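Trainee: could you work out the structure for the sequence below:
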Amino acid sequence: MGNRLSKIYTRTGDDGSTGLADGNRIAKNAQRVDAMGTADELNCHIGLLIEALAPDDALIEPLRRIQHHLFDLGGEFAIPGSKVIGEEHIGWLEQTLDQYNDGLPPLKNFILPGGTPAAAQCHLARAVCRRAERIVVALGHEDSINAAARHYLNRLSDLLFVLARVLARRNGGEEILWEQKKSGL
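Mentor: Now for the predicted structure:
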């Protein structure tokens, strides 16, 4: 690959527009740009989560794979009509989710984000993932999108929830259960 980013500032976006990978320009506040940006933001949160783990943690490999998927997903949004995320991506998420969920006890109450710094970061990534999903649903109301992209984000948020539970329970840690009585003044 050549030098794709030899000049970082171009001034082409000074008018409030941005270029898509297909050469078209759209407003920076368009739903499509919001979807691209939120996929990027989610990728950043997962990168931060990876950095909160020990260098030999087994979770790093699947999280890095997810980062690659999210980069592909952002690219998919940057090229209207393209399809990069497919059923095989969703199937992999489901298998990974099942693998980590098998060792967890049934959830009998809501849990609060936290338990460990890594678990809290994973919950933050989950919340951003849910926002990305909402944005992609809205984008789908105004433009054609790959339905697998929406399904991928839905499964990914489920996986991030399970991973947050795993991370909170590591090394004798505990999940923080929501207690309704404590929410009163």
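Trainee: only C-alpha atoms from now on, for both contacts and neighbour counts.
Mentor: Fine.
Trainee: helices along this structure, start to end?
Mentor: Counting by DSSP state H, the segments of the chain that form helices are 31-51, 60-78, 87-101, 117-142, 147-169.
Trainee: what comes into contact with the shortest one?
Mentor: Where contact means Cα atoms under 8 Å, 6 or more residues apart in numbering, the residues beyond helix 87-101 that reach it are 62, 69, 148, 151-152, 155-156, 158-159, 162-163, 166.
Trainee: and with 6 Å instead?
Mentor: With contact meaning Cα atoms under 6 Å, 6 or more residues apart in numbering, helix 87-101 is reached by 152, 159.
Trainee: second input sequence below; structure requested for side-by-side comparison:
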Amino acid sequence: MVVLNKIYTKTGDDGETALGNGARVAKHSMRVTAYGTVDELNAIVGLARLHTDGELDANMSRIQNDLFDLGADLCRPDIEKDAESEYPPLRIVGSQVDRLESEIDAMNAKLEPLRSFILPGGSPLSAHMHQCRTVARRAERLTVELATMESVNPDAVKYLNRLSDWFFVAARVANDDGKADVLWVPGANR
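Mentor: Next up, the predicted model:
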């Protein structure tokens, strides 16, 4: 159980922060940058949810919870030592990736195939979903870069990859099931 009774601790005043295993690292470390971007994405999902309801909102609520799981995963290095831990760290698992794929397939089933690239926009919800998509891609790139330096849960990378796809399809759903998508017209302003 987390108890936060004091918000500022002053322990980060020297430019370092603690990871989930207690190790102190620079706040600009790649690991902190990766999970910080996941946190940024979660905040943007919260903004997008201001425009949702029903099943889409329920799915996005699950995604927000998954993003906290992902942040917990990324802030805990040394995945190869998980089995030795007295308290195994929280990790993204394959079933979370599978759920995203299932939701993508369900949303995509009612959309016409794309015959052009689309521009971010249309409805306010769709615009927010595209912002979620691009920040998810950035979080994925940073996590992949982190994986070249340190151990990273492969399911975390897969989750971020599917999540950006999820937001792309959800953005189309938010544009009247793709009927109000804003199509790219190559060279239109030459």
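Trainee: save the helices of structure 1 as JSON lines, and put in mean neighbour count and distance to residue 108 of structure 1 too.
Mentor: Listed next are the helices of structure 1 as JSON lines, based on neighbours: other Cα atoms under 10 Å; distance: least, Cα to Cα, whole Å:
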{"stretch": "helix 31-51", "mean neighbour count": "20", "distance to residue 108 of structure 1": "26"}
{"stretch": "helix 60-78", "mean neighbour count": "18", "distance to residue 108 of structure 1": "27"}
{"stretch": "helix 87-101", "mean neighbour count": "15", "distance to residue 108 of structure 1": "14"}
{"stretch": "helix 117-142", "mean neighbour count": "20", "distance to residue 108 of structure 1": "18"}
{"stretch": "helix 147-169", "mean neighbour count": "21", "distance to residue 108 of structure 1": "13"}
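Trainee: so which of those is nearest residue 22 of structure 1?
Mentor: Minimum separation from residue 22 of structure 1 across the helices of structure 1 (Cα to Cα) falls at helix 60-78, 7.4 Å.
Trainee: and that closest one, which stretch of structure 2?
Mentor: Taking TM-score structural alignment as the measure, structure 2 aligns residues 57-75 with helix 60-78 of structure 1.
Trainee: check stretch 123-142 of structure 1 too.
Mentor: In the comparison with structure 2, stretch 123-142 of structure 1 aligns to the range 130-149 (TM-score structural alignment).
Trainee: quick one: residues in contact with that stretch.
Mentor: For stretch 130-149 of structure 2, contacts defined as Cα under 6 Å, 6+ apart pick out 30, 34, 37-38, 41, 120, 160, 164, 167.
Trainee: can you tell me how far the residue nearest the centre of structure 2 sits from residue 7 of structure 2?
Mentor: Centroid-nearest residue in structure 2: residue 136, 4.5 Å away (criterion: Cα atoms, centre = their mean). Separation of residue 136 of structure 2 from residue 7 of structure 2 (Cα to Cα, to the nearest Å): 27 Å.
Trainee: likewise for residue 133 of structure 2?
Mentor: From residue 133 of structure 2 over to residue 7 of structure 2 the distance is 30 Å, taken as Cα to Cα.
Trainee: with residue 15 of structure 2 instead?
Mentor: 17 Å.
Trainee: what about the two, which has more around it?
Mentor: Set residue 15 of structure 2 next to residue 7 and count neighbours by other Cα atoms under 10 Å: residue 15 wins out with 11 against 6.
Trainee: who are the contact partners of that one?
Mentor: Neighbouring residues of residue 15 of structure 2 by Cα under 6 Å, 6+ apart: 26-27.
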